[in-house]
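Chemist: no sequence for this one, just the structure:
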């Protein structure tokens, strides 16, 4: 297992797939590296590629607003993606691209040791939960695996396209808040 400095260096120099050759910046993550919650998205978009941080575009702003509304504190979460480089035109990462990045995500999980992992969208669910996972069928359901509580939820970008998913995402992230409180037994 790599420490954070080694992981950042390896990711920053990664050329394992085509995404490494077309990125502006590698996007490793943001937040508390000892957080009890890990949010996992699909991959960087244009804004994330430019800034080198995940979830800073419109979907990220929506996620931040939701986390603020549910009174999550910044030290309670870390945000990462399945792939660390932007796929061209924000397309879904190819299987081979995701496979090349999965060891980095697994390393992040091992370093953070979260109690809860939130899979934001179908790509995260497919690579964290099961390859045949369908977000519309499993969202909102707790899955316990290898000592982690896993919650699949819609990706905030889905709300930008379909407002009817807003209440469902709010409900799922509220369930994450409730689970954290039940695990820790306190509000921070």
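Modeler: Done, it's in. These figures come from a predicted structure and were not determined experimentally. Numbers count the residues shown, from 1 in each chain.
Chemist: From now on I want contacts and neighbour counts done on CA atoms only, so please keep to that.
Modeler: Will do.
Chemist: Roughly how far does residue 136 sit from residue 152?
Modeler: Using C-alpha to C-alpha, to the nearest Å, we find residue 136 at a distance of 9 Å from residue 152.
Chemist: How about residue 14?
Modeler: Taken as C-alpha to C-alpha, the spacing of residue 14 relative to residue 152 amounts to 28 Å.
Chemist: With residue 90 instead?
Modeler: For residue 90 relative to residue 152 (C-alpha to C-alpha), the value is 21 Å.
Chemist: Who has more neighbours out of those two?
Modeler: More crowded of residue 90 and residue 152, by other C-alpha atoms under 10 Å: residue 152, with 32 against 12.
Chemist: That one should be in a helix, yeah?
Modeler: No. Remark: residue 152 does not belong to a helix; assigned using DSSP: H, G, I helix; E, B strand; the rest coil, it is strand.
Chemist: Make sure residue 119 is indeed in a strand.
Modeler: Yes. Under three-state DSSP, residue 119 sits within a strand.
Chemist: one more structure, for comparison:
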């Protein structure tokens, strides 16, 4: 039977694409096997490659801050990437790399069975939307919507947000970003005054 630990051990032996030969550390993902919320980025960056943990650079610090603002900690959630190794010079993942590596993420999701999946950036959103049979055009068009699907015998909400690195480059978006994280809090039931489960609703439906 799969567990995050067994999947991590497999990842640390993986040579399914050439990235294993250029990385310093595998970055399997980090967090709780019982997480209600999973955050998924595209690939590890420089700091993640050095430490072997996801989202630990400046973008990771912002993500951690946003998670804590909604009353959670990194230990309460699961944080991972579509790719488990850093592409050289932080280039975009190739389709071949995604095809080789993404089965690990799929298995991690099957173990966790989250209530909410948060896609951080376009590569993550494109992959997750296709996986769950949702139409993806671009991150700007889907990022203000909540998509609800049936999986693992329950409703699963999927949200696409900008990657936190994009917020560092465009700090004027930060206030809106915080509101979008507030929606995550509502979706997992932390805020009991909001229980809306509207199929393909917009994030504005969740704002006071």
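Modeler: In hand now; what should we look at? Computed from a prediction, not measured in an experiment: that's the story for all the values here.
Chemist: which residue is nearest the centroid of the first structure?
Modeler: residue 40 (1.4 Å; C-alpha atoms, centre = their mean).
Chemist: So that one, which state does it fall into?
Modeler: Three-state assignment for residue 40 of the first structure (three-state DSSP): strand.
Chemist: Make sure it is actually in contact with residue 118.
Modeler: Yes. Shown here, residue 40 of the first structure and residue 118 form a contact pair, counting by C-alpha atoms under 8 Å, at 6.1 Å.
Chemist: What ranges does the first structure have for its helices?
Modeler: For the first structure, the helices defined by DSSP state H occupy 4-13, 19-22, 46-51, 58-69, 95-112, 122-128, 135-138, 156-161, 166-184.
Chemist: now these in a markdown table, with distance to residue 32 of the first structure?
Modeler: Formatted as a markdown table, the helices of the first structure follow (distance: least, C-alpha to C-alpha, whole Å):
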| stretch | distance to residue 32 of the first structure |
| --- | --- |
| helix 4-13 | 12 |
| helix 19-22 | 25 |
| helix 46-51 | 18 |
| helix 58-69 | 14 |
| helix 95-112 | 8 |
| helix 122-128 | 20 |
| helix 135-138 | 26 |
| helix 156-161 | 20 |
| helix 166-184 | 15 |
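Chemist: okay if I get the ones you listed as CSV plus distance to residue 80 of the first structure and mean neighbour count?
Modeler: Formatted as CSV, the helices of the first structure follow (distance: least, C-alpha to C-alpha, whole Å; neighbours: other C-alpha atoms under 10 Å):
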stretch, distance to residue 80 of the first structure, mean neighbour count
helix 4-13, 13, 14
helix 19-22, 16, 16
helix 46-51, 11, 18
helix 58-69, 11, 16
helix 95-112, 8, 17
helix 122-128, 10, 23
helix 135-138, 18, 14
helix 156-161, 14, 16
helix 166-184, 16, 16
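Chemist: Relative to residue 85 of the first structure, which of the ones you listed is closest?
Modeler: Residue 85 of the first structure lies closest to helix 19-22 among those, at 5.7 Å (C-alpha to C-alpha).
Chemist: which outside residues touch that closest one?
Modeler: Applying C-alpha atoms under 8 Å, 6 or more residues apart in numbering, the contact partners of helix 19-22 of the first structure are 14-15, 26, 85-88, 97.
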